[in-house]
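Participant: please work out how this folds:
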Amino acid sequence: MDHLRRGVAAALGLLLAATPAAPATADPGSPARYTNPVSADFADTFADPAVVRGDDGLWYAFGTSDPLREGEKTAHRVPISRSADLVDWTYVGDAFTADQRPSYATAGAAFWAPDVRRVGDHWVMYLTVTDTTVSADTFDTAVGAATAPTPAGPWTFVDQPVVAPRPGGGGGYLWTIDPSRFTDTDGTSYLYYGSYYGGISVTELSPDGLRAVGTPTLVAIDNKFEGSYVLRHDGWYWLFASTANCCAGPATGYSVQVGRARSPRGPFVDREGQRLDVSRAGGTPVLTQNGNRWIGTGHNAVLTDLSGQDWIAYHAIDRADPYLDEPFGVNERPMLLDRLDWVDGWPTVNGGAGPSDGPRPAPVTTARLDERFAAGLAAWRTGSGDWRVTNGVLAGQGTLTSRTGTGGDVRAEADLRLTGAREAGLRLGSTEVRVGAGRLTARDGGRTASVALPASLDLTTRHNLAIEVRGRRLVADLTPDRLGDPVAVLTTTLTGPAAGPLTLLADHGTAEFDNVSAARLYRPVRHPAPTPAVGRLLPQYSDEFTAGLDPAWQWVRRDPDATVAGGALRWPVEGTDLTGTGNTAGVLLRDAPTGNYVVETKVTLDLGEETVRNYQQAGLIAYVDDDRFARLSQVAIWNTRQVEYGYELPYAGQPVYGGSIVGTPATTTWLRLAHRIDPATGEHEFRAGSSSDGVRWTWGAVWTFPADTTPRIGLAAHGGAEPAVTAEFDYLRVYR
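Facilitator: Next up is the predicted model:
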């Protein structure tokens, strides 16, 4: 089996060029449209992006250490870019100089996958240190940290790892990479980290966020997940994780899946109730390639615009330009941005339509009320107290009311800091939301609702208070950095509309306010993008295996051990494969109909659980030749059992193999490939789907074949002969 698959499950969850659902409504002043990749103005590649909003109201993005441009050759050491609108980005420098590193890092160490968070009155960057002085191993990875007064820096390394290198039981060191911080409503902070060798773990952090403390918990199994990102939404903890190979050039099938839990330590389960930390690991698709130019869509961060709409930042590969310079060198992975919708309670990109390629409505980053206090208090009127602006920050006590009115569904927010006030907050009409005295409190028409703030919370450092009013439902949250980990969330029903101007409040002392806005609340997407539908059966292209093998079948390297009897094709799994240049596996094929169709099989393959049985598999195949095929199989990948949608194509004189993951297999698994002809290019698009019961389907990635090819469809059972196991196919059905 191709060596790139070692420990890496190829995961898919994609859509077949479905029409994106309706976007949020932008406020006046926001850019009308944008086109991916958003990093194009300053970089050809900008992998593993993290995005934060700084105290100056601007957005900052951080990427993995790679060259930014074609031909540059020298890697930037965590490049930083800045934007006012999340669309047009400017490179502002590297976080670290060429000779800057912590004492435990070797001179040749690289810094990957930054995660940046506000902690108290400063910012902390968590990042992967690829090579440490712990051993002679060149991949004894650790999670490091650096601190800075602003997202732009200057950044200073902390001279000890947050999570030190961890020896692996099977040799080498566990992959201690891809850190992501999360702070819970009790004030406890956690760090998620890990990858294919060792899985994803979570551990508690010390109060300063610079040391792992306590005992870590495994939350996602090894050999399937990496690139974690956790947020809290609607009372659930959501673990976003990337799966499959990040960097297989034109065959990269990296994608994002999600599970949810009632605790930050899990267990996280997908939409079907499948856990992410077991051998047959679950994972609900959030983002995967859909047949346009973008493949390998993964390693995400999540941010929220001024309208309350969530967005997902991630990297992807242009399948027509997969490498930064020479073939098989650095994978070119620019930063993309797309809308993250919550449909039926679950996150999905563009309503389920996947990554965008072409003009799209842009995030709301300029609101009807959008105050940075650069012009003083000209747009405000004092109700009481004394208010002053110094260096773009408002400070005072009493009340200060905007001259700009608000009405209808609205999101209002402000960065605030209690410098002496007992309470401070925002008022919309007659509705007030305040922080202070240990609580987040809403008052409306004589009614009061409140929730406790963490006992350790320091309100003398800056926090973001946001209020969303939709109809008569109010949701308020307090966060350190607007990144989906609120330290308090309050939901209440109002007695009437929260209409009227926005007022800033500070009682019994002074408070500071900055980045004050009030925007029309986003319009949520209610309905998912369509998935492939099964129409009428085409008997002439189908076989129920009731009368021997239909003569329409054609063998490539006939396997005499494959037999048909009793309404099933029984095929002992071969100790052969199709990947690379070996091309020794048998393939059973038949011609496909013209136009659009769906092909389905039901396959039983007892792979057990937990044990290593690389890479036994059986399933569907779309096949042009031995070096151009897409294979959808239930497969054993080390200790895991997955539904892999593998893909091989010729590139730069050699075959390249990668893949994606689609759903969770059972011993009996239903598999589908939905074929579509792209009307613009004539390409053949095959979208993969799987089911563990034949009723509920998980749809994943799309792989494409050139317009001038004629893919056949069929079955395969190969990848490893030991221990002996037989795949049983109940049928092959083709539907129009």
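Participant: could you use CA atoms for every contact and neighbour count after this?
Facilitator: Fine.
Participant: biggest strand in the protein by residues?
Facilitator: For the chain, the longest strand by residue count, based on DSSP state E, is strand 502-520.
Participant: buried residues in it?
Facilitator: Neighbour counts over strand 502-520 (16 or more other CA atoms under 10 Å) mark 502-507, 509-520 as buried.
Participant: against which helices or strands is it packed?
Facilitator: Applying 3 or more CA pairs under 8 Å, 6 or more residues apart in numbering; DSSP states H and E, one finds that strand 502-520 makes contact with strand 369-371, strand 393-402, strand 410-418, strand 423-428.
Participant: dump the ones you listed into JSON lines; add mean neighbour count and distance to A701 as well.
Facilitator: Converted to JSON lines, the helices and strands packed on strand 502-520 look like this (neighbours: other CA atoms under 10 Å; distance: least, CA to CA, whole Å):
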{"stretch": "strand 369-371", "mean neighbour count": "21", "distance to A701": "40"}
{"stretch": "strand 393-402", "mean neighbour count": "21", "distance to A701": "47"}
{"stretch": "strand 410-418", "mean neighbour count": "25", "distance to A701": "35"}
{"stretch": "strand 423-428", "mean neighbour count": "26", "distance to A701": "45"}
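Participant: so which of those is nearest A568?
Facilitator: Nearest to A568 among the helices and strands packed on strand 502-520 is strand 410-418; the distance by CA to CA comes to 58.8 Å.
Participant: who are the packing partners of the closest one?
Facilitator: Contacts defined by 3+ CA pairs under 8 Å, 6+ apart place strand 410-418 against strand 423-428, strand 463-470, strand 502-520.
Participant: closest one to A717 among these?
Facilitator: The minimum distance between A717 and those falls on strand 463-470, with 53.5 Å, by CA to CA.
Participant: next SSE downstream of the closest one?
Facilitator: Per DSSP states H and E, the first helix or strand lying C-terminal to strand 463-470 is strand 473-479.
Participant: now the other sequence, so there's something to compare against:
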Amino acid sequence: MIRMSSRSVDARSVKNRSLAIFAICALLAPGVLRAAETDCLVRDPSTMVKQDGTYWIYGTGRGVQQFSSTDRLHWTDRGPVFAVRPAWVSEAVPENRHNNAWAPDIHYFHGQYHLYYSYSSFGSQRSGIGVATNSTLDPRAWVDRGVVVQSPTSQGFNTIDPCIFVDFHGQPWLSFGSYFSGIYVVKIDPESGKTAAGAVPVKIATHPSPPYGDIEASAIIPHDGWYYLFVNWGSCCQGEKSTYNIRMGRSKNVTGPFLDKDGKDLKDGGGTIFLDNKKSDGSEVGPGHVGVLFDKDGDWLTTHYEWAKDKSGATTANVDKLTWDRDGWPRVATP
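Facilitator: Alright, predicted model coming up:
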């Protein structure tokens, strides 16, 4: 029999207790949580941004909803960005009378945060995307800069669901679109935050079933020399019966072609499944609206699910750890 001194036993006991405490703390640390349904009940969450240790997301709702968090799991409602409807909306989208803003997105460039948001009415092509700026993310300090792009019925596209991003050369771009003729991308002037002079929207994705089908909620994520395009197929806003699912492709160029894993162009209806219609355990249905924050402790995916079982069916934001496979394709990390 091997005998240990009381000093050795005490040392091992202390070490074991220390390891146990470390393990518990690691599980609670924001950076180690790999997949999580949050307590934020919001539709169409923006890309998550971070300033001075505080995270922010923005979502569909009256005047654009805004939320803050210090751990990416528990969120505080900070009220609307716009207490009243922006002035340009009454002329561009007169049917939207109740200050209902849709699917915002946010990015920092040219010394300010730029928040892009859309106004429309359900099922209508008469829509518009505006931009507001803020140097600090103070929820009361947003300044509206007016309309960026709009889609009267004479145009083939629908200007909702904006995604703002900056390419590898520092040039900002905006992708947008819903149903009708698909998803488009257009160059943005970094100084004004609006469409660059002479810029023309370029189509980059459609749904395969005529007439163009269910496609919206685009996001373009620059990463490791590639531009990854995510889009939603299917229908939203039907609770547990929503058919939303997320597809993806990638390109070396902002304007495409974006090809899926099988080499099919998303403009021709391609799109590899990224997140299927429901979680494997049935707890949530209808993922939508991709955003990615590249943080110090990893890459974090934001989405919403149209229906969450433990939230009485409410639309709920999720924050998941994102990883990349050996071929460079993204996937949600397994908890």
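Participant: ok, back up a step: so for V635 of the first structure, which of the helices and strands packed on strand 410-418 of the first structure sits nearest?
Facilitator: Closest among those, using CA to CA: strand 463-470, at 45.6 Å.
Participant: what range in the second structure does that closest one sit on?
Facilitator: Per TM-score structural alignment, strand 463-470 of the first structure has no counterpart in the second structure.
Participant: next, the angle strand 423-428 makes with that strand.
Facilitator: Angle between the axes of strand 463-470 of the first structure and strand 423-428 is 30 degrees (criterion: axes from the mean of the first three to the mean of the last three CA atoms, to 10 degrees).
Participant: alignment lookup: D224 of the second structure to the first structure.
Facilitator: By TM-score structural alignment, D224 of the second structure lines up with D234.
Participant: counting contacts, what elements does the following helix or strand past the longest strand of the first structure pack onto?
Facilitator: Proceeding N to C from strand 502-520 of the first structure, the next assigned helix or strand is strand 554-556, under DSSP H and E. Strand 554-556 of the first structure sits against strand 587-590, with contacts defined as 3+ CA pairs under 8 Å, 6+ apart.
Participant: what's in contact with the helix or strand following the strand it packs on?
Facilitator: Remark: after strand 587-590 of the first structure, the chain's next helix or strand is strand 597-604, criterion DSSP H and E. With CA atoms under 8 Å, 6 or more residues apart in numbering as the test, strand 597-604 of the first structure has contacts from 532, 534, 618-620, 667-676, 713, 727-736.
Participant: how about stretch 77-96 of the second structure?
Facilitator: 62-68, 97-99, 119-121, 126-128, 139-140, 142, 144, 146-147, 150.
Participant: which of those residues are buried, as a PyMOL select command?
Facilitator: The following PyMOL line selects those of those that are buried, judged by 16+ other CA under 10 Å:
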select buried, resi 62+63+64+65+66+67+68+99+119+120+121+126+127+128+139+142+144+146+147+150
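Participant: the contacts of stretch 77-96 of the second structure in helices, which ones?
Facilitator: Residues of these located in helices (DSSP state H): none.
Participant: so which of the contacts of stretch 77-96 of the second structure sit within strands?
Facilitator: R62, Q65, Q66, F67, S68, Y119, S127, G128, D144, G146, V147, Q150.
Participant: apart from its chain neighbours, what residue comes closest to the first one?
Facilitator: If I follow you right, that is R62 of the second structure. Once flanking residues are discounted, R62 of the second structure sits nearest to N100: 4.5 Å by CA to CA, 6 or more residues apart in numbering.
Participant: gap between that neighbour and Y305 of the second structure?
Facilitator: Distance, N100 of the second structure to Y305 of the second structure, using CA to CA, to the nearest Å: 20 Å.
Participant: quick one, which of these two is more surrounded?
Facilitator: Higher neighbour count among N100 of the second structure and Y305: Y305, with 32 against 19, using other CA atoms under 10 Å.
Participant: what residue of the first structure matches up with the more buried one?
Facilitator: Y305 of the second structure maps onto A316 in the first structure, by TM-score structural alignment.
Participant: grab the longest helix from the second structure for me.
Facilitator: Longest helix in the second structure, counting by DSSP H: helix 6-28.
Participant: who's in contact with it?
Facilitator: Applying CA under 8 Å, 6+ apart, the contact partners of helix 6-28 of the second structure are V32, L33.
Participant: ok, back up a step: what residues does the match of Y305 of the second structure make contact with?
Facilitator: Applying CA under 8 Å, 6+ apart to A316 of the first structure gives the contacts W294, I295, G296, T297, G298, R333, P334, M335, L336.
Participant: look up how far R17 of the second structure lies from the alignment partner in the second structure of the second one.
Facilitator: In the second structure, the residue equivalent to I295 of the first structure is V285, according to TM-score structural alignment. In this view, V285 of the second structure and R17 of the second structure are 40 Å apart by CA to CA.
Participant: neighbour-wise, which of these two wins?
Facilitator: The residue with more neighbours, out of V285 of the second structure and R17, is V285; 26 against 12, by other CA under 10 Å.
Participant: before we move on, the earlier item: isn't the residue nearest to R62 of the second structure right next to G59, touching?
Facilitator: No - N100 of the second structure sits out of contact with G59 when judged by CA atoms under 8 Å, with a separation of 10.7 Å.
Participant: distance to V603 of the first structure added to the helices and strands packed on strand 502-520 of the first structure, as JSON lines?
Facilitator: Converted to JSON lines, those look like this (distance: least, CA to CA, whole Å):
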{"stretch": "strand 369-371", "distance to V603 of the first structure": "58"}
{"stretch": "strand 393-402", "distance to V603 of the first structure": "64"}
{"stretch": "strand 410-418", "distance to V603 of the first structure": "50"}
{"stretch": "strand 423-428", "distance to V603 of the first structure": "59"}
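Participant: show me which pair in the ones in strands among the contacts of stretch 77-96 of the second structure is furthest apart.
Facilitator: Of all pairs drawn from those, the greatest distance, 29.5 Å, lies between S68 and Q150 (CA to CA).
Participant: from L259 of the second structure, how far out is the residue most central in space within the second structure?
Facilitator: Most central in the second structure under CA atoms, centre = their mean is G291, positioned 2.8 Å from the mean C-alpha point. Distance of G291 of the second structure to L259 of the second structure, given as CA to CA: 19 Å.
Participant: how about N253 of the second structure?
Facilitator: On the measure of CA to CA, N253 of the second structure and L259 of the second structure end up 11 Å apart.
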